[in-house]
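Colleague: okay, predicted coordinates and the sequence, questions at the end:
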Amino acid sequence: MSKEGQGQEGEEAYSRTTIMVPKNIASELSRVAKTRGRTLFHVAGEGLRLTTELIKDGFEPSDLIYFWRLYKILSSMDVIPMPMKLIEEVCTHVTSVLINFSNNEKLPAEFREEAGKAVNELWNIYEKYGHQVGALIRMEFDNLEELLEAVSRVSRLLAVRHVEVKKLGPNTIELMAIGPSGTSDIGNKALLSFIRGFVTQYDYEVVSEEARANVLRVVLQKKA
């Protein structure tokens, strides 16, 4: 049974409808409404509005909970949206210049050696930040399999088109990711370096890797 009427907190017409929800959710919603100085009626309506928009766009609201859990952690690192192609172009340019220097026999040997070391250091930087991000993410997702499942469910919001996780054994996981078309070898190498650093936080290591165009396959194994 419902009754049409005016909302107390806006001009929009509301429909009063009884909806059965779990008791713990109702209690938490009521608490949040009080702390925000809003009515339960208003907060519940806003929540349903958001849920409706997500479902219309093809999302499952439960999937977005995973995204929010990830976002809360990453926001502490001052993460900003940045096109993947921008990162790839910058990284490709820097590595190309350094590799040319390291192979140029007209340059002093010590200079060429330093240029070669700088290329390796670039991958070490990606691995280092993978390690740091892994430490933060583990605060929210203590289990790597749970995290990978979360990533596969919210892949539409990430810089990948598809993520698939397969368990090959008790301590072995295969991760397959399809990125945007046009992904370069440099981009794949940077991502692999990041993954190596990341999974060490979960006591895993990369034992096999394959990158072809925009398809990346990585086998992870738990350390003994």
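Modeller: Now that the structure is in, tell me what you want to look at.

Colleague: for the rest of this, base every contact and every neighbour count on C-alpha atoms.
Modeller: Fine.

Colleague: could I get the buried residue list for the helix or strand encompassing Val90?
Modeller: Element membership of Val90 [criterion: DSSP states H and E] is helix 84-103. For helix 84-103, the neighbour count (16 or more other Cα atoms under 10 Å) marks 88, 91-92, 95, 98-99, 101-102 as buried.

Colleague: same question, stretch 151-160
Modeller: Buried residues in stretch 151-160, counted by 16+ other Cα under 10 Å: 151-155, 160.

Colleague: between all of those, which two are separated the most?
Modeller: Arg153 and Val160 (11.6 Å; Cα to Cα).

Colleague: how about the helices in this structure?
Modeller: 23-36, 40-56, 61-74, 84-103, 109-137, 144-153, 185-199 (DSSP state H).

Colleague: let me see the contact set for the closest residue to Val151 other than its chain neighbours.
Modeller: Using Cα to Cα, 6 or more residues apart in numbering and skipping the chain neighbours, the partner closest in space to Val151 is Val163 (7.3 Å). Applying Cα atoms under 8 Å, 6 or more residues apart in numbering to Val163 gives the contacts 151-152, 155, 175-178.

Colleague: before we go on, here's another structure to hold up against the first:
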Amino acid sequence: MARDNPEKETEEVYSRTTIMVPKNIASELSRVAKTRGRTLFYIAGEGLKLTTELIRDGFEPSDLIYFWRLYKILSSMDVIPMPMKLIEEVCGHIMSVLIDFSKSDKISGELREGASKAMNDLWSIYEKYGHQVGALVRMEFENLEELLEAISRISRLLAVRHIEVKKLSPNTIELMAIGPSGTTDIGNKALLSFIRGFVAQYDYEVVSEEAKANVLRVVLQKKV
């Protein structure tokens, strides 16, 4: 049988207590509760339940705020989660066919030249979309250093094991990322192409890059 007032039932099993929170947070929480047609008690309880679960799983709630900011931006691009292995396998197959075409004596020189151009075009596509994503992300994170710091704090939710950001000089940043084991050269090359397009939106360029297995090191320098 459905309950007439599930929120009231929830309040009955909660223990009442007093928690000190910043005034602006309390005001915003009250506004949201009214907007959603809920009681402040219910909204606060649901928020604390989520926070407790995040902390229990080893996350800091403040870190998840960065993830939510990024998610809202990327959702506007119809982003679909996809295994990196799938991308690597598809790109690897395409590259293998294009390489065979570019070296084959059985086809015309024009087709071989077209196959060679297509290989470069493949990485240009990744760079182009990196540029587009960078334009969207910059609407939320205007400063590249702030963005990289946010990414390093939510790396557990991304396809990387560790991200480290170092400021080498006022205009130079070193980014080091450790991806999942088994990462191929194809995957690294696709990621580097994407990064080049992305950081261009922040007026940075890749001046040094090194990829060994699943470790990627990139030095970014602000354009003068």
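Modeller: Everything's here; your move. Remember, predicted model here, so these are calculated numbers, not experimental data.

Colleague: now the TM-score, please.
Modeller: Taking TM-score structural alignment, normalised by the length of the first structure as the basis, the two superposed chains have a TM-score of 0.96; 219 aligned residues with a Cα RMSD of 1.2 Å.

Colleague: circling back to that earlier point, buried deepest among the helices of the first structure, which one?
Modeller: Neighbour counts (mean count of other Cα atoms under 10 Å) averaged over each of those peak at helix 185-199, with a mean of 20.

Colleague: tell me roughly how far the helix holding Val90 of the first structure lies from the second structure on average.
Modeller: With mean Cα distance after the TM-score superposition for the first structure, helix 84-103 of the first structure departs from the second structure by a mean of 0.6 Å once superposed.

Colleague: so what's the gap between that helix and the chain middle?
Modeller: 25 Å (Cα atoms, centre = their mean, to the nearest Å).

Colleague: Ala13 of the first structure: which of the buried residues of stretch 151-160 of the first structure is nearest?
Modeller: Val154 (33.4 Å).

Colleague: which one in the second structure is furthest away from the centre?
Modeller: Lys106 (44.0 Å; Cα atoms, centre = their mean).

Colleague: contacting residues around that residue?
Modeller: Contacts of Lys106 of the second structure by Cα under 8 Å, 6+ apart: none found.

Colleague: and it, how far from Asn171 of the second structure?
Modeller: 51 Å (Cα to Cα, to the nearest Å).

Colleague: now do Ser30 of the second structure
Modeller: Distance from Ser30 of the second structure to Asn171 of the second structure, by Cα to Cα: 43 Å.

Colleague: and what of Met20 of the second structure?
Modeller: Distance of Met20 of the second structure to Asn171 of the second structure, computed by Cα to Cα: 42 Å.

Colleague: neighbour-wise, which of these two wins?
Modeller: Asn171 (12 against 6; other Cα atoms under 10 Å).

Colleague: list the contacts for the more buried one?
Modeller: 221-222.

Colleague: same thing but 10 Å
Modeller: Counting by Cα atoms under 10 Å, 6 or more residues apart in numbering, Asn171 of the second structure touches 204, 220-224.

Colleague: could you do Phe141 of the first structure as well?
Modeller: With Cα under 10 Å, 6+ apart, Phe141 of the first structure has these contacts: 66, 69-70, 134-135, 147-148, 150, 202.

Colleague: again, only this time at 7 Å
Modeller: Phe141 of the first structure sits next to Leu147 when contact means Cα atoms under 7 Å, 6 or more residues apart in numbering.
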